[in-house]
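Asks: got a predicted model here, sequence first, then my questions.
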Amino acid sequence: MENLILMKKNSNGNYIFLWAVVNNNIEIVKSIIDYANKNNIILNITDTDDDGDDPLMYIICNGHTDMLKVILDYATEKKIDLKINKKNVNNELPLTVALAKKDERMFEYIMEYVNKNNVLLNVTEISGRLWDPIFTAVYTNNIKNVKLLLDYAIKNNINVGINTKKNLNHQKTIFFYAVNKNSFEMVKLIIDFANEHNEILDVNETNNINCTPLLIASSNNSTDMFKLILDYGLEKNILLNINEKNNYLCYNFIMSCINNNIDIAKLLIDYTKKTNVEFLVNDINWDGDYPVLCICRNNNVKFLKLTIEYANSRILY
């Protein structure tokens, strides 16, 4: 009996298995694998088309998690190297694309595959948009994936470059992006990782509108995040730029007043007592607002009294 031709490419570099993947048809994929197994044929599932993409990359781009499991299991069974660290012509890594899909199962399957087959993932490799896998996990706000990647890096003695500024357009650290995502748990995870590796985070870096992580926390009205950053600065003897203004002339205290958040104001006052750094109480922002005006607009008597007490105890800017 004559075997079917399974792996011959056409003029565009396409072949049967690849077309089944491109068409997102898991039944055809399973049928081809079943036929190959029955006829002792080893499928070459790593061949690329003329665009440089292979079945693995197409499956991940299509977001077909179940098909990914099928191809990973087949590769493991047949001892096929899927070249998971290989970039396509667009300079994209399969792992980074998978993380961008925000599909935890997809990422878990990839991690299972690399662990079973002793494949060393390059979790710091820059690709595509000049993001690496860890940055992608942070940017997509997936705490579980970030933890898995950091744990993997620890296990394999990989330096993740926690203070490296990434992304061509914005050039920020993963700490900054975690704060920007307003994810307390993720920021705490990054701080703990930095502490375990004796690295000091850059907590005073700014973005393209001159916001520091602390100012982002106050703008987001996130008291817990604000306190976490203040506490980290105190613990590491880092003097935080509490009076840094963004391009709209907003600063931490006025943001607490705009958001009617007296707890952030109290944290600022406590910080000034510990560091002997006074904070701005009268400066006007882009909209012409100033702290006391915002407090009165919010009709907050306690906040007004707190501000007056602070002003009386300090030399005003």
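Replies: Right, received. Where do you want to start? Residues are numbered from 1 along each chain as shown.
Asks: only C-alpha atoms from now on, for both contacts and neighbour counts.
Replies: OK.
Asks: now do the contacts for the residue lying closest to Phe253 once chain neighbours are set aside.
Replies: Excluding the flanking residues, the one nearest Phe253 by C-alpha to C-alpha, 6 or more residues apart in numbering is Ala265, at 6.3 Å. Counting by C-alpha atoms under 8 Å, 6 or more residues apart in numbering, Ala265 makes contact with 253, 256-257.
Asks: out of the residues you listed, the closest to Glu77 would be?
Replies: Distance to Glu77 across those (C-alpha to C-alpha) is lowest for Ser256, with 58.3 Å.
Asks: comparison target below:
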Amino acid sequence: MEEFNRLYKFITKEGIVQIISNEKNINDIKIKFQLLSEEDIEICLYLVAIDYNDIKSIIELNSYYLKEKENDILNNIYKRKLLDYERLKKVIYMFLKDDIRIKFTSDLILSIIERVDTNYSFFDACFTNNVEVIQLLIDYANNNNIVLNINEKDNYGDYPFFMACMIDNIKMVQLLIEYANINHIIFNVNEKDENGSYPLISIFINNNVEMFQLLIKYANENNIILELNDKDKYANYPLLLAIKKHKNVMMCQLLLKYANYNKIILNLSEYDIGNVSDIPDEIIELFIRYEKRIKIVYNNNSELLKRKNEMRVITTEETNFMEEINKYFRERIDNFTIYSNNTINRLFIKWLNENEINK
């Protein structure tokens, strides 16, 4: 790297146009910097041009190196981990403005979304909810009639839609969906990475109701049935995450409604839950309401089954109680129905206020 940095300083001093104007100058560099390959020299020349926003030199470099080839230099720079965030922005702005052809691979697209190396500042910047470069890539592709392969996986089984869900960036997910819809691309939303994870698991790990609703909408619009039961290598699955990790009633309800609508049986193990007493009553009520849609494996002397039975008695008593109240109101008020205890509480408070009993 020291020799490469020496070459960078040399090129900056001598000037790119001056160097590539005569093939003898390139040969002199090869002799002067014998530890570097021809690709090293090419990349270094491009880096200097990029850093100085030197469009003229980039065009000259393309004429010298590329001839009739499509420019793949950006991906070569990326593979060397020399394409930091600021450089990438400069490159895409220049190429959008001056119509210089470059090639975008799935690796490059993924590099903008994911953080492969924690010491690499470009990945850090893009990992923290930055969609600007993704938008630039899409603009470039649209301007040049290029259709990006946004379903292609990298070596780890990751793909753009999954990574956007994993980093919990709903703007990026919306941007990808919009691009996919325009270009008639269907996302493989159930596709798994090397750890067995998939978008829905990431969404439940992040406890993001809005993202889940967006995924359901996308799946429905594209006739996709979401995978609900598969576990990743860490034994996570959506229903368990909603119950144990977050105790999120809304996520449980959305999941069970979706399963019910699509006639899917959800699997649940009491052993996986751990401390059953931590489960909110509202979730136990959902277990009862959607009993036909959940296949529960109970422990011996099951605490979960005990709580369900206790809740079932309470629920039955409340239902009977509300039926009696509704009967009373129907005899006196047309089209009036109470659906929950909350309604009863509100009516009681209203009555107290009107009669000034609480003053």
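Replies: Yep, that arrived. Since we're looking at a predicted model, the values are computed, not measured.
Asks: returning to that earlier point: I'd like the contacts of Ala265 of the first structure laid out as CSV, including distance to Ala75 of the first structure and neighbour count.
Replies: CSV is the format used below for these (distance: C-alpha to C-alpha, whole Å; neighbours: other C-alpha atoms under 10 Å):
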residue, distance to Ala75 of the first structure, neighbour count
Phe253, 57, 29
Ser256, 55, 27
Cys257, 58, 28
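Asks: map the residue nearest to Phe253 of the first structure across to the second structure for me.
Replies: Structural alignment (TM-score structural alignment) places Ala265 of the first structure against Cys252 in the second structure.
Asks: tell me the spacing between its match and Pro238 of the second structure.
Replies: For Cys252 of the second structure, the distance to Pro238 of the second structure equals 9 Å [C-alpha to C-alpha, to the nearest Å].
Asks: cool, Ile264 of the second structure as well?
Replies: When Ile264 of the second structure is compared with Pro238 of the second structure (using C-alpha to C-alpha), they lie 13 Å apart.
Asks: more neighbours, the two?
Replies: The neighbour count for Ile264 of the second structure versus Pro238, taken as other C-alpha atoms under 10 Å, is higher for Pro238 (25 against 19).
Asks: now which residue in the first structure aligns to the more buried one?
Replies: Under TM-score structural alignment, Pro238 of the second structure pairs with Asn252 in the first structure.
Asks: check the gap between that match and Glu244 of the first structure for me.
Replies: According to C-alpha to C-alpha, Asn252 of the first structure and Glu244 of the first structure sit 8 Å apart.
Asks: anything in contact with each of the two?
Replies: Common neighbours of Asn252 of the first structure and Glu244 (C-alpha under 8 Å, 6+ apart) are Leu215.
Asks: and Leu176 of the second structure? What does it align with in the first structure?
Replies: Under the alignment (TM-score structural alignment), Leu176 of the second structure maps onto Ile190 of the first structure.
Asks: how close does the strand or helix carrying its match sit to the second structure?
Replies: Using DSSP states H and E, Ile190 of the first structure maps to helix 184-196. When the second structure is superposed, helix 184-196 of the first structure averages 1.1 Å from its matched positions, counting by mean C-alpha distance after the TM-score superposition for the first structure.
Asks: contact partners of that helix?
Replies: By C-alpha under 8 Å, 6+ apart, helix 184-196 of the first structure touches 138, 143, 146-147, 150, 162, 175, 178-179, 200-201, 224-225, 228.
Asks: recalculate using a threshold of 7 Å.
Replies: Outside helix 184-196 of the first structure, the residues that touch it by C-alpha atoms under 7 Å, 6 or more residues apart in numbering are 143, 175, 178-179, 200, 225.
Asks: one more: stretch 87-104 of the first structure?
Replies: The contact list for stretch 87-104 of the first structure (C-alpha under 7 Å, 6+ apart) reads 51-53, 57, 60-61, 63, 84-86, 106-107, 127-128, 132-133, 136-137, 140.
Asks: of the residues you listed, select the buried ones using a ChimeraX command.
Replies: A single ChimeraX command is used to select the members of these judged buried by 16 or more other C-alpha atoms under 10 Å:
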select :53,57,60,63,84,85,106,107,127,128,132,133,136,137,140
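Asks: keep only those of the contacts of stretch 87-104 of the first structure that are in helices.
Replies: 57, 60-61, 106-107, 133, 136-137 (DSSP state H).
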